[in-house]
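>>> this is the structure alone, sequence omitted:
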């Protein structure tokens, strides 16, 4: 399957907002102010597991994960960075990068399915996306 065949899973589309496209992944912001939470989705159709990428794709994915994690820690200092590719509900390969702080709304449990999301205001969403884009593009090297 080609990149032209790529379609974002409707559940991810409903819960996130596009931030920026890196070489492999689209970076999406989870629309929940309770957590600094990004979702990375490789723009290749039919991927379910990280191993579906092949060696070069896996290396690029983890390079981009490190880049995104570094930026997230800069803008949202945290006690623990959670990185996971679960896919039990949304089968399309995607990687969550979540900055966690002791005492946050789900601590110490997982953020997935915890409570009710608190959406960003239009202004706060625009500010967060602008900051993320600037930092991710600045750290492009």
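That came through fine. These numbers were taken from a predicted model, which means no experiment stands behind them. Numbers count the residues shown, from 1 in each chain.

>>> all contacts plus neighbour counts: C-alpha atoms, from now on.
OK.

>>> roughly how far apart are residue 55 and residue 93?
With distances taken as CA to CA, to the nearest Å, residue 55 is found 15 Å from residue 93.

>>> same question, residue 5
Distance of residue 5 to residue 93, given as CA to CA: 14 Å.

>>> those two: which has the busier surroundings?
Neighbour tally, residue 5 and residue 93, criterion other CA atoms under 10 Å: the higher count belongs to residue 93, 23 against 10.

>>> so the more buried one sits right up against residue 61, yeah?
No. Counting by CA atoms under 8 Å, residue 61 is not a contact partner of residue 93; they are 11.0 Å apart.

>>> what residues are shared contacts of the two?
residue 42 (CA atoms under 8 Å, 6 or more residues apart in numbering).

>>> middle-most residue in the chain, spatially?
In the chain, the residue lying closest to the centroid (CA atoms, centre = their mean) is residue 39, at 1.5 Å.

>>> who are the contact partners of it?
27-30, 94-97.

>>> ok, and here's another one to check against it:
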């Protein structure tokens, strides 16, 4: 049985924020949107239905927990949740706060423009608020 290993592209585009029960919770390195990603720590999984039933329930719970915390912290109009995996097949779930007037609203965030790095102070403030909301 293989061990969990994070896809190098996910590691390059995000940073570990914390570990939840099942998932790594990661912050995407793009300040244009409050953008988080959950990565179930299970090897060789590409689809939600490949997870054991208990892991499926945990992923749903953790996704909802993160989505609610993100909405609380950001006051976003809409929280987008998606598990696409067309480019990186390793199972991961994006949780993104969206507001009218944000870059590419109401269009998708994927492939739009170039990532904008976080100001370190802004990032740390956001992460502290997120941790409190979780």
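Great, that's in hand. The shown structure was predicted, so the numbers you read here are calculated from the model rather than taken from an experiment.

>>> adding distance to residue 9 of the first structure, write the contacts of residue 39 of the first structure out as JSON lines.
Shown next, in JSON lines, are these (distance: CA to CA, whole Å):
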{"residue": "27", "distance to residue 9 of the first structure": "14"}
{"residue": "28", "distance to residue 9 of the first structure": "12"}
{"residue": "29", "distance to residue 9 of the first structure": "15"}
{"residue": "30", "distance to residue 9 of the first structure": "14"}
{"residue": "94", "distance to residue 9 of the first structure": "10"}
{"residue": "95", "distance to residue 9 of the first structure": "13"}
{"residue": "96", "distance to residue 9 of the first structure": "14"}
{"residue": "97", "distance to residue 9 of the first structure": "18"}
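
>>> can you tell me the SS state at the equivalent of residue 35 of the first structure over in the second structure?
Taking TM-score structural alignment, the alignment pairs residue 35 of the first structure with residue 33 from the second structure. What DSSP: H, G, I helix; E, B strand; the rest coil gives for residue 33 of the second structure is coil.

>>> list the contacts of the closest residue to residue 33 of the second structure other than its chain neighbours.
Leaving aside its sequence neighbours, residue 33 of the second structure sits nearest to residue 97 (CA to CA, 6 or more residues apart in numbering; 6.4 Å). Contact partners of residue 97 of the second structure, counting by CA under 8 Å, 6+ apart, are 33-35, 70-71, 74, 76-80.

>>> out of those residues, give me the one that has the most neighbours.
Counting neighbours by other CA under 10 Å, residue 70 leads the contacts of residue 97 of the second structure with 25 neighbours.

>>> which strand or helix spans that residue?
Per DSSP states H and E: residue 70 of the second structure is located in helix 53-74.

>>> which other helices and strands does that helix contact?
Counting contacts by 3 or more CA pairs under 8 Å, 6 or more residues apart in numbering; DSSP states H and E, helix 53-74 of the second structure packs against strand 78-82, strand 93-98, helix 120-133.

>>> counterpart of it in the first structure, which residues?
Going by TM-score structural alignment: helix 53-74 of the second structure matches residues 55-76.

>>> and for stretch 10-19 of the second structure?
Alignment note (TM-score structural alignment): stretch 10-19 of the second structure is matched to residues 12-21 of the first structure.

>>> just the terminal-to-terminal distance for that stretch.
Stretch 12-21 of the first structure end-to-end distance (CA to CA) = 15 Å.

>>> can you list the buried residues in it?
Residues of stretch 12-21 of the first structure classed as buried by neighbour count (16 or more other CA atoms under 10 Å): 12, 16-17, 19-21.

>>> measure residue 97 of the second structure to residue 123 of the second structure for me?
Going from residue 97 of the second structure to residue 123 of the second structure by CA to CA gives 15 Å.

>>> and the residue mapped onto residue 123 of the first structure from the second structure, what does it touch?
When the second structure is aligned by TM-score structural alignment, the residue opposite residue 123 of the first structure is residue 121. If you count contacts by CA under 8 Å, 6+ apart, residue 121 of the second structure has none.
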